[in-house]
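**Q** predicted coordinates and the sequence they were generated for:
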Amino acid sequence: MKLAVTIVQEASQAAPFVLRGNFEASIKKAAEIGYDAVELHIADPSEVNLEAIQTACSLHGVSVSSIGTGLAFLRDRITLTHPDADVRKEAIKRMLSFIQFASKLDCVVIIGLIKGIIKDNGDGQHYHQLLNEAMLTCIAAAEQAEVTLVVEAVNRYESDFLNTIEESIIFVDRFHSERLKIHIDTFHMNMEEDSAGANIKKAGKRIGHVHIADSNRRYPGKGHYDFSETISALKEIGYSGALSVECLSLPTPVEAATGAHHFMRGLL
């Protein structure tokens, strides 16, 4: 397993992204701290200089583990299940651009908030129909581009669909694609899972990405989450992807990144 840290150019201070500002500078800082990879959080790939990111990663010896798509929802308010058909088309178009962007970086693409929530659609049956149609389109593009999509299990206070690993297993199995996997997050698991270790083992090879934050969404070691159980279960299922630190940037971004790295290296 490799350690990654989330980086973002601009976001609310309440958002759980660690290193902030210029991407190239954050990539350099992540490498200096000792991270193996970075997770890019972007709203629209067309606004990002891909070549500059590739150059910075090559220069500093890190890779891109993953692309977070949540800013497309937070900034532009687009979702795959939006009641407005034009907004849905834009969300699918954006997802396809994320997939092509990821194909150049050999990384996974996260599907979290961009999937939308049932209450915003207003019709559960319609929501599931729209999400299934959108996922089929995205999966087909991901298979062609050889990119893995990971659907995030998010706690009930932020999402009203796919809160647990068990629900996520049922969802991804429906599509019968090796390019669709489950994305777990220790912050959300702390609220939703009856046994994080057992449920990770149940998911097995379906696990495609992991977010790391403590129970209070501070960096690991600042709360009460049992990371040793999670790491043990991930090792047992042979998970070899990234553990990506997605936590509040407190007390400062660099202190959060450094503290998380020190704690997680100790466990690994």
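**A** Now that the structure is in, tell me what you want to look at.

**Q** all contacts plus neighbour counts: C-alpha atoms, from now on.
**A** Fine.

**Q** please identify the buried residues of stretch 247-258?
**A** Going by neighbour count (16 or more other CA atoms under 10 Å), the buried part of stretch 247-258 is 247-250, 253-254, 256-258.

**Q** quickly find the element holding residue 141.
**A** Secondary structure from DSSP states H and E places residue 141 in helix 124-145.

**Q** who does that helix touch, helix- and strand-wise?
**A** Under the contact definition 3 or more CA pairs under 8 Å, 6 or more residues apart in numbering; DSSP states H and E, helix 124-145 sits against helix 85-105, helix 118-121.

**Q** how much does it deviate in direction from helix 85-105?
**A** Following axes from the mean of the first three to the mean of the last three CA atoms, to 10 degrees, one obtains 30 degrees for the angle between helix 124-145 and helix 85-105.

**Q** what sits up against helix 124-145?
**A** Residues from elsewhere that reach helix 124-145 (CA atoms under 8 Å, 6 or more residues apart in numbering): 80-81, 92, 95-96, 99-100, 103, 115, 117-118, 121, 148-149, 175, 177, 179-180.

**Q** mean neighbour count and distance to residue 216 for the helices and strands packed on helix 124-145 - can I get that in JSON lines?
**A** As requested, those are exported to JSON lines (neighbours: other CA atoms under 10 Å; distance: least, CA to CA, whole Å):
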{"stretch": "helix 85-105", "mean neighbour count": "19", "distance to residue 216": "30"}
{"stretch": "helix 118-121", "mean neighbour count": "16", "distance to residue 216": "26"}
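
**Q** can you lay out those helices as TSV showing distance to residue 227?
**A** Putting those into TSV (distance: least, CA to CA, whole Å) gives the following:
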stretch	distance to residue 227
helix 85-105	29
helix 118-121	31
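
**Q** ok, structure two:
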Amino acid sequence: MPLGFGAPLAEAVRRLAELGYDGVEVQVRDSGVRAAEGLARTVESGGLKVLGIGTGPVAAQDRLTLTDPAPDVRRHALSRLLDAARLAGALGVPVTLGQTRGTFLPGLGDAQRLWAERAVRRLAEEAADHGSRLLLEPQSRANTSLWHTPAEALAVVDSLDAPAGLVLDTHHLDAEGVDAVRAVNRHARVTGCLQLAAPSTRGPLAVGDPRLPALLTALRAGGFTGWLTLEHTQDGDSPRAAARSWTALTDAASALS
């Protein structure tokens, strides 16, 4: 994954633990509940925890979406997501959904929206049935035709019959012209994960970024109980990128204490 730590899991866990990280969000391409024990063992042996299961590779690597015109592709995409939800449940963590909801084609938008809504409802129910919770990520229109703002995603969450929440990503909020600090202030309590990257570049965080203390303050004031994910480009050196972001976050946090 271009926005994730570029190393085998065991090595990534070891290096991140050395830097001071608490856990990892694992991006899953094709894996189900049978992988839970081995995954937890690998991560915990390095002193970290699995905090969430992401599903980005389902679309990013295999081009499977919930709105594909081909019914077989839609079924395959949903099957992958349901497996990820069962894996998340076995680990006792949430499962996230981003670009796998797909993009609209001319003349098919109404049908595609209905397909996506039905699939997300099924996914939320499956997650809840297995002890997990779906977190829906508002993403920019460059990634998907559906649910670009926190308000749009929250309307979907509120329509579900199963527990669900939001993932907020500063990159996607910026791309949609949504003020990230204001969005966190408003939605911290229903947000399970905040994904962070440097403004404009989507690279590692920088010491002195004035938005970081404001975001951390908003999270604290809003009763946030989720996790922070450093989802950004690696600049060809994941350990260095992770160290830069860790330093920027701890510097911002120390300024508030």
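**A** Perfect, thanks for sending it. All values derive from a computational prediction rather than experimental measurement.

**Q** got a TM-score for the two of them?
**A** Once the chains are laid over each other, their TM-score by TM-score structural alignment, normalised by the length of the second structure reads 0.90; 252 aligned residues with a CA RMSD of 2.1 Å.

**Q** for stretch 177-192 of the first structure, which residues meet the burial criterion?
**A** Of the residues in stretch 177-192 of the first structure, those buried under the neighbour-count criterion (16+ other CA under 10 Å) are 177-190, 192.

**Q** okay, how far is it across it, tip to tip?
**A** One end of stretch 177-192 of the first structure to the other measures 26 Å (CA to CA, to the nearest Å).

**Q** what does that stretch contact?
**A** Contacts of stretch 177-192 of the first structure from elsewhere in the structure, counted by CA under 8 Å, 6+ apart, are 110, 139, 142-143, 146-156, 163-165, 168-169, 172, 196, 206-217, 225.

**Q** mind checking which of the residues you listed land in helices?
**A** Here DSSP state H is the test, and these give 139, 142-143, 165, 168-169, 172, 196 as lying in helices.

**Q** now the farthest one out in the second structure, which residue is it?
**A** residue 107 (30.0 Å; CA atoms, centre = their mean).

**Q** distance check, the counterpart of residue 6 of the second structure in the first structure against residue 250 of the first structure.
**A** Following TM-score structural alignment, the counterpart assigned to residue 6 of the second structure within the first structure is residue 20. With distances taken as CA to CA, residue 20 of the first structure is found 12 Å from residue 250 of the first structure.

**Q** what lines up with residue 133 of the first structure in the second structure?
**A** Residue correspondence to the second structure (TM-score structural alignment): residue 133 of the first structure is matched to residue 118.

**Q** run a quick neighbour tally on the counterpart of residue 149 of the first structure in the second structure.
**A** Aligned against the second structure by TM-score structural alignment, residue 149 of the first structure finds its counterpart in residue 134. By other CA atoms under 10 Å, the residues close to residue 134 of the second structure number 29.

**Q** again with the one 4 residues further on
**A** For residue 138 of the second structure, the number of neighbouring residues by other CA under 10 Å comes to 27.

**Q** nearest residue to it in space, please, no chain neighbours.
**A** By the measure of CA to CA, 6 or more residues apart in numbering, the closest residue to residue 138 of the second structure outside its immediate chain neighbours is residue 148, 4.7 Å from it.

**Q** next one: residue 255 of the first structure
**A** Distance criterion CA to CA, 6+ apart; nearest residue to residue 255 of the first structure, sequence neighbours excluded, is residue 249 at 7.9 Å.

**Q** measure the one you found to residue 213 of the first structure for me?
**A** 11 Å.

**Q** which neighbours do these two share?
**A** Overlap between the contact sets of residue 249 of the first structure and residue 213, as judged by CA under 8 Å, 6+ apart, is given by residue 219.

**Q** show me what contacts residue 251 of the second structure?
**A** 207-208.

**Q** alignment lookup: it to the first structure.
**A** Per TM-score structural alignment, the equivalent position to residue 251 of the second structure in the first structure is residue 266.

**Q** mind telling me what element its match is part of?
**A** Since the elements are taken from DSSP H and E, residue 266 of the first structure ends up inside helix 253-267.

**Q** hang on, the earlier thing: now the helix holding residue 141 of the first structure: how far from the chain's centre is it?
**A** Here the centre of mass of C-alpha atoms in helix 124-145 of the first structure, compared against the chain's by CA atoms, centre = their mean, to the nearest Å, lies 18 Å away.

**Q** got the angle for it vs helix 165-173?
**A** Using the same axes, to 10 degrees, the inter-axis angle of helix 124-145 of the first structure relative to helix 165-173 is 60 degrees.

**Q** got the buried residues for helix 124-145 of the first structure?
**A** 127-128, 130-132, 134-135, 138-139, 141-143, 145.

**Q** ok, so of the residues you listed, who is nearest residue 28 of the first structure?
**A** The shortest approach to residue 28 of the first structure among these belongs to residue 145, at 28.2 Å (CA to CA).

**Q** what is the end-to-end distance of stretch 216-235 of the first structure?
**A** Using CA to CA, one end of stretch 216-235 of the first structure lies 25 Å from the other.

**Q** that older thread, from residue 228 of the first structure, how far off is the match of residue 251 of the second structure?
**A** When distance is defined by CA to CA, residue 266 of the first structure is 10 Å away from residue 228 of the first structure.

**Q** and what of residue 208 of the first structure?
**A** With distances defined as CA to CA, the gap from residue 208 of the first structure to residue 228 of the first structure amounts to 19 Å.
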